[in-house]
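>>> With the sequence up front, the predicted model follows.
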Amino acid sequence: MEDSVYVGRAGRDAALDRGWLLGHFKAPGDPRHSDAVEIKWGVHPRGERRARWVTGEVRTALLVLVSGRFRMEFPGREVLLAEQGDYVVWGRGVDHSWVAEEDSVVLTVRWPSVTGYVATAEAERADPHG
């Protein structure tokens, strides 16, 4: 039973893997391994902006504001998340970008967890939201 239970702290664990807490990229046998879903704890300083737009998205995503003020950008539309618990959902094929208007923490859930679909290390540094 102990091998199938993982107890962690999002802020600490997220720092070890570009923010990701759960997904296909965790080692098989790790309770955080999943082909169905990915979960990320994103910590973004004020002014941080995604380096480039995500295009050709093949997953559905949910982003929830934990703290701060965070703006999601979509073609022809912007969504401002300003109160704790504000969230936005977007589907496959929806291009997007973002900017942290204040120091922000966001929780992102994406599905499915697509093997081989990963941003480059350089893009991850500029885009810790992946």
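Arrived safely.

>>> going forward, measure contacts between C-alpha atoms and count neighbours the same way
Will do.

>>> leaving aside the residues next to it on the chain, what's closest to residue 79?
residue 72 (5.1 Å; Cα to Cα, 6 or more residues apart in numbering).

>>> If you could redo that for residue 61, that was the one I meant.
In space, residue 61 is closest to residue 110, 4.3 Å off (Cα to Cα, 6+ apart).

>>> The helix or strand hosting residue 99 - contacts with which helices or strands?
If you go by DSSP states H and E, residue 99 is part of strand 97-100. When contacts are defined as 3 or more Cα pairs under 8 Å, 6 or more residues apart in numbering; DSSP states H and E, strand 97-100 packs onto strand 70-74.

>>> how about the helix or strand just after the strand it packs on: buried residues?
Next helix or strand after strand 70-74 toward the C-terminus (DSSP H and E): strand 77-81. Within strand 77-81, the residues that count as buried by 16 or more other Cα atoms under 10 Å are 80-81.

>>> Quick one: residues in contact with the very next helix or strand once past strand 77-81.
Per DSSP H and E, the first helix or strand lying C-terminal to strand 77-81 is strand 87-90. Where contact means Cα atoms under 8 Å, 6 or more residues apart in numbering, the residues beyond strand 87-90 that reach it are 60-65, 79, 81.

>>> Could you rerun that using 7 Å?
Applying Cα atoms under 7 Å, 6 or more residues apart in numbering, the contact partners of strand 87-90 are 60-65, 81.

>>> Selecting buried members of those residues in ChimeraX, what would you type?
Of the contacts of strand 87-90, the buried ones go into a single ChimeraX selection, burial set by 16+ other Cα under 10 Å:
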select :60,61,63,64,65,81
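
>>> In addition, the following structure is provided for comparison:
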Amino acid sequence: MLRHPFVPLLSLACLLAAGCAGTRAQPPGARAPDAPHPGTIALHHAWNGSTQTLRAQDFPASFTFRCIDARGEPAERARAAWCVPVVEIESVSVDAAGHAVAPADAVQIDSTAYGPGHRFLDHTRLMRDGRPPV
């Protein structure tokens, strides 16, 4: 039988590569689920160009983090394999005619959440029927 000193190392490398092939890579900005939030979230309002600074501690973890479990599925922070903190939100609020208005007057609000380094996390849309209540 032909023995070569690199065969065991090659076999180990193949096993490790195969085992890691099914593991989802953490995106940039991901951290341990129990790691603290950087502290603030910049909320950019498109209707007037302003930026509001929100304290992350004033909101639930479901708002301030996007977490994923070991299978790559969205998860609560307590069951997550890793989380990405939300550090920036872009909000676009419009009236029924599609004109930019304050969120209180909007019939549609689009919000895009970003992690560190302006990394896209998710996008949500809130729709209201007719004119919002005063």
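Good, I have the coordinates. Remember, predicted model here, so these are calculated numbers, not experimental data.

>>> what's the TM-score here?
The TM-score (TM-score structural alignment, normalised by the length of the first structure) is 0.24; 51 aligned residues with a Cα RMSD of 4.8 Å.

>>> ok, for residue 71 of the first structure, nearest residue in space, not its chain neighbours?
Excluding its sequence neighbours, the residue lying closest to residue 71 of the first structure (Cα to Cα, 6+ apart) is residue 80, at 4.5 Å.

>>> how much space is there between the one you found and residue 12 of the first structure?
27 Å (Cα to Cα, to the nearest Å).

>>> Can you give me the first-to-last residue distance of stretch 68-82 of the second structure?
6 Å.

>>> what does stretch 54-66 of the second structure give?
17 Å.

>>> Next secondary structure element downstream of the strand holding residue 99 of the first structure?
Next element after strand 97-100 of the first structure (DSSP H and E): strand 104-111.

>>> I'd like to know how many residues surround the residue nearest to residue 79 of the first structure.
18 (other Cα atoms under 10 Å).

>>> What of residue 68 of the second structure?
22.

>>> Against residue 52 of the second structure, how distant is it?
In terms of Cα to Cα, residue 68 of the second structure sits 27 Å off from residue 52 of the second structure.

>>> Leaving out the residues flanking it, which one is nearest to residue 105 of the first structure?
Of all residues not flanking residue 105 of the first structure in the chain, residue 43 sits nearest, at 4.6 Å (Cα to Cα, 6+ apart).

>>> Please tell me I have it right and the residue nearest to residue 61 of the first structure contacts residue 64.
No. Assessed by Cα atoms under 7 Å, residue 110 of the first structure is found out of contact with residue 64, at 11.6 Å.

>>> I'd like to know which elements the secondary structure element (helix or strand) that residue 89 of the second structure belongs to is packed against.
Applying DSSP H and E as the criterion places residue 89 of the second structure in strand 88-94. Where contact means 3 or more Cα pairs under 7 Å, 6 or more residues apart in numbering; DSSP states H and E, strand 88-94 of the second structure is packed against strand 40-45, strand 108-115.

>>> Mind putting these into TSV with mean neighbour count and distance to residue 122 of the second structure?
Formatted as TSV, those follow (neighbours: other Cα atoms under 10 Å; distance: least, Cα to Cα, whole Å):
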stretch	mean neighbour count	distance to residue 122 of the second structure
strand 40-45	19	14
strand 108-115	21	5
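
>>> I'd like those laid out as CSV, including distance to residue 84 of the second structure.
Shown next, in CSV, are these (distance: least, Cα to Cα, whole Å):
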stretch, distance to residue 84 of the second structure
strand 40-45, 13
strand 108-115, 6
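
>>> Nearest to residue 9 of the second structure, out of the ones you listed?
Evaluated over those, closeness to residue 9 of the second structure peaks at strand 108-115, with 38.8 Å, by Cα to Cα.

>>> And the closest one, what does it pack against?
strand 88-94, strand 119-127.

>>> Packed most tightly, which of these would that be?
Neighbour counts (mean count of other Cα atoms under 10 Å) averaged over each of these peak at strand 88-94, with a mean of 22.
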